[in-house]
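Colleague: Sequence and predicted structure below; questions after.
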Amino acid sequence: MVAKVVLQREVAREFAQGETEFEITAADVRQLIRQLELKFPGIRDRLCERTAIAIDGEIFQDPLLQSIDEHSEVYFLPAIEGG
């Protein structure tokens, strides 16, 4: 499935020359992150440690096995910490 992927600006600047939007082919979030890692070495750890992931507007707590539908939008957002 081809998904629209949106990175937060800070991550985009660090790994993707500031580009925030991509189209990635993947069946689930784990595959999507693998594809991003191939394109931008080192990004996987950053995405898995300090970001929340929203798929089609819904934020998931444990998204790695969450499937991605054709034309899904996947957003990597800053993690929200409670206090």
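Modeller: That came through fine. Numbers count the residues shown, from 1 in each chain.
Colleague: alpha carbons only for contacts and neighbour counts from here, please
Modeller: Will do.
Colleague: and residue 79, how many residues sit next to it?
Modeller: As a burial measure, residue 79 scores 12 neighbours (other Cα atoms under 10 Å).
Colleague: for residue 38, same thing?
Modeller: Neighbour count for residue 38, taken as other Cα under 10 Å: 12.
Colleague: how much space is there between the residue nearest to residue 2 when sequence neighbours are not counted and residue 52?
Modeller: Using Cα to Cα, 6 or more residues apart in numbering and skipping residues adjacent in sequence, the residue nearest residue 2 is residue 25, 4.2 Å away. Distance from residue 25 to residue 52, counting by Cα to Cα, to the nearest Å: 20 Å.
Colleague: also this one, for the comparison:
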Amino acid sequence: MATIRIPTTMRSLTGNKGEVRVAGATVGEVLNNLEKAHPGMGARVFDDKGAVRRYVNVFLNDEDIRFLQELSTPVAEGDRITLIPAIAGG
């Protein structure tokens, strides 16, 4: 199981939990299982084609999955996934 760190803006979907534990062999499986456990999370993370939204950064431990194998990146027991939505401003 991996621990997923949930940003404050998405915690209403996880019962205000800052971290949840979810099973899966890849980052994609973990995120899909996150949606099953906490409906609504998938719409916040994935676009209509099933890719991670442009404005959501996903890190496995301290590595951006875009520089790994994206959603196919393997996840080991005890890994940490962090979701970071981009903040716009000016």
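Modeller: Thanks, I have it. Source: prediction; values computed, not measured.
Colleague: Quick one: map the residue nearest to residue 2 of the first structure onto the second structure.
Modeller: In the second structure, residue 25 of the first structure lines up with residue 23, judged by TM-score structural alignment.
Colleague: from memory that match sits against residue 1, does it?
Modeller: Yes. Counting by Cα atoms under 8 Å, residue 1 is a contact partner of residue 23 of the second structure at 4.2 Å.
Colleague: ok, average deviation of the longest helix seen in the first structure from the second structure?
Modeller: Longest helix of the first structure, by residue count under DSSP state H: helix 29-39. Here helix 29-39 of the first structure, set against the second structure after superposition, deviates by a mean of 1.0 Å using mean Cα distance after the TM-score superposition for the first structure.
Colleague: next one: the helix or strand following that helix to chain centre, how far?
Modeller: Where DSSP states H and E defines the elements, the next helix or strand beyond helix 29-39 of the first structure is helix 43-50. In terms of Cα atoms, centre = their mean, to the nearest Å, the centre of helix 43-50 of the first structure is found 9 Å from the chain centre.
Colleague: in helix 43-50 of the first structure, what counts as buried?
Modeller: 43, 44, 47 (16 or more other Cα atoms under 10 Å).
Colleague: just stretch 53-73 of the second structure next, same as before
Modeller: Using 16+ other Cα under 10 Å as the test for burial, stretch 53-73 of the second structure gives 53, 57, 58, 59, 60, 61, 65, 70, 71, 73.
Colleague: ok, now which ones touch the match of residue 25 of the first structure?
Modeller: 1, 2, 29, 30, 33 (Cα atoms under 8 Å, 6 or more residues apart in numbering).
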